[in-house]
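Chemist: pasted the sequence and its predicted model underneath.
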Amino acid sequence: MDAADEERFREFVSARSPALMRLGFLLTGGDQHAAEDLVQIALAKLASRWRRVETPEAYTKQIMYRQQISWWRASTRRGEVVQATPPELADRDANHQSELRMVLRTALARLTARQRAVVVLRYFEDLPEQEVARVLGCSVGTVRSTAHRSLARLREIAPELAQELEVVK
């Protein structure tokens, strides 16, 4: 990588790292360290192919999706994630959005890895069902049924999100 390529790579990393960390955080179910690892692995792979990549952000996200899937497949069993439940939201004040994010993070962590991946790719990354199916290596029907079951599970484990999830139906 020459100096100009290195400078463009540094600019990309500095500009897109926060968005990539958010995606990593969602894909890993709220595990900050795993999200950092995921982003670092993706950026290292991107750096090695920087000159040949036309759309660096899409390429990096694809690496992140595939790396996370590899981790899921390699792990034999995950333990239960125990987290405190935030208090009931009495009114929709200035802290409401922050509280919803915390509730959503906790709820996402309680989904299975596949359910979480479908929800993140479909609703946070706003990918069409066909693209989600391609990324995860499954059928469109599997994506649809998993999304349906995942949203139902989110409504069950986080009733305070029910109003927000009604928009997703």
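Modeler: Happy to help now that I have it.
Chemist: hey, let's count contacts and neighbours off CA atoms from now on
Modeler: OK.
Chemist: what's the longest helix in the protein?
Modeler: Counting by DSSP state H, the longest helix found in the chain is helix 3-27.
Chemist: quick one: contacts of that one?
Modeler: Residues from elsewhere that reach helix 3-27, judged by Cα atoms under 8 Å, 6 or more residues apart in numbering: 31-32, 34-36, 38-39, 43, 47, 50-51, 57, 61, 64-65, 68, 105, 108, 116-117, 120.
Chemist: another one to put next to it:
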Amino acid sequence: MKKLLFTLAIPALLASCAPAVVGAQSYNPVALETPLSVVRVAPGQSLFVQIKYPRNMLGVPESLFDAVVINFAQRAGVGDVASPENRADWLKMTASDLPKGVNVELIQAGLMKDIRRTRDKTDSVEVSFSEVVRVVLKVTAQPDAELGLNLAELNFTGNGVDDSEMLSLSVEK
């Protein structure tokens, strides 16, 4: 009997360790390569998407990034400095020009110093970074959503920001 229970427990244990599907949860979003990349969603699907907008693209004042501090003692890997991020709960977004049956909502926003390269020198650490606004969006297509490629408009506001960006959405089976 113990052998049978052990045999049944192994597949259940392995299934519980299965990796999460990218885009199915807000903590594991699909990362767009550029803000202009196409978001592909199927009817009846919800997809979490991460977009990194350059600071100037959204008009975020440089002064807001002063509070995002690089910790040179905290390393993400061998010699790599971690990219620091501060939440930007003040950033709001509304979407317009969405295809029928599609909804886009802002789940999370942060101001990030996105570390591109770290180089250790004899008496210092040199980093190259860009200042970005990282957003996580939830894109939901109803089962009867209109198929095809559309351009939606995302309107960002808050703390001196008042900007609009286009979002390419493709609803496809």
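Modeler: That came through fine. Please read these numbers as outputs of a predicted model, since none were measured by experiment.
Chemist: any chance you could compute the TM-score here?
Modeler: Scored against TM-score structural alignment, normalised by the length of structure 1, the superposed chains reach a TM-score of 0.30; 89 aligned residues with a Cα RMSD of 5.5 Å.
Chemist: picking up where we left off before, what residues sit buried inside the longest helix of structure 1?
Modeler: Within helix 3-27 of structure 1, the residues that count as buried by 16 or more other Cα atoms under 10 Å are 9, 13, 17, 20, 21, 22, 23, 24, 25, 26, 27.
Chemist: dump the residues you listed to JSON lines, plus distance to residue 149 of structure 1.
Modeler: Formatted as JSON lines, those follow (distance: Cα to Cα, whole Å):
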{"residue": "9", "distance to residue 149 of structure 1": "40"}
{"residue": "13", "distance to residue 149 of structure 1": "36"}
{"residue": "17", "distance to residue 149 of structure 1": "31"}
{"residue": "20", "distance to residue 149 of structure 1": "27"}
{"residue": "21", "distance to residue 149 of structure 1": "26"}
{"residue": "22", "distance to residue 149 of structure 1": "24"}
{"residue": "23", "distance to residue 149 of structure 1": "22"}
{"residue": "24", "distance to residue 149 of structure 1": "23"}
{"residue": "25", "distance to residue 149 of structure 1": "22"}
{"residue": "26", "distance to residue 149 of structure 1": "18"}
{"residue": "27", "distance to residue 149 of structure 1": "18"}
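Chemist: and after the longest helix of structure 1, which helix or strand comes next?
Modeler: helix 32-48 (DSSP states H and E).
Chemist: for the next helix or strand after that next one, buried residues please.
Modeler: Downstream of helix 32-48 of structure 1, the next assigned helix or strand under DSSP H and E is helix 56-74. Neighbour counts over helix 56-74 of structure 1 (16+ other Cα under 10 Å) mark 56-57, 59-61, 63-69, 72 as buried.
Chemist: could you do stretch 103-121 of structure 2 as well?
Modeler: Those would be 103-115, 118, for stretch 103-121 of structure 2 by 16+ other Cα under 10 Å.
Chemist: ok, of those, which one's closest to residue 51 of structure 2?
Modeler: Nearest to residue 51 of structure 2 among the buried residues of stretch 103-121 of structure 2: residue 109, at 9.7 Å, using Cα to Cα.
Chemist: verify the stated contact: that closest one with residue 156.
Modeler: No. Residue 109 of structure 2 lies out of contact with residue 156 (Cα atoms under 8 Å); the separation is 10.8 Å.
Chemist: where along structure 2 do the strands fall?
Modeler: With DSSP state E applied, structure 2 shows strands at 30-31, 38-41, 46-54, 85-87, 92-96, 102-120, 125-141, 148-158, 161-171, listed in chain order.
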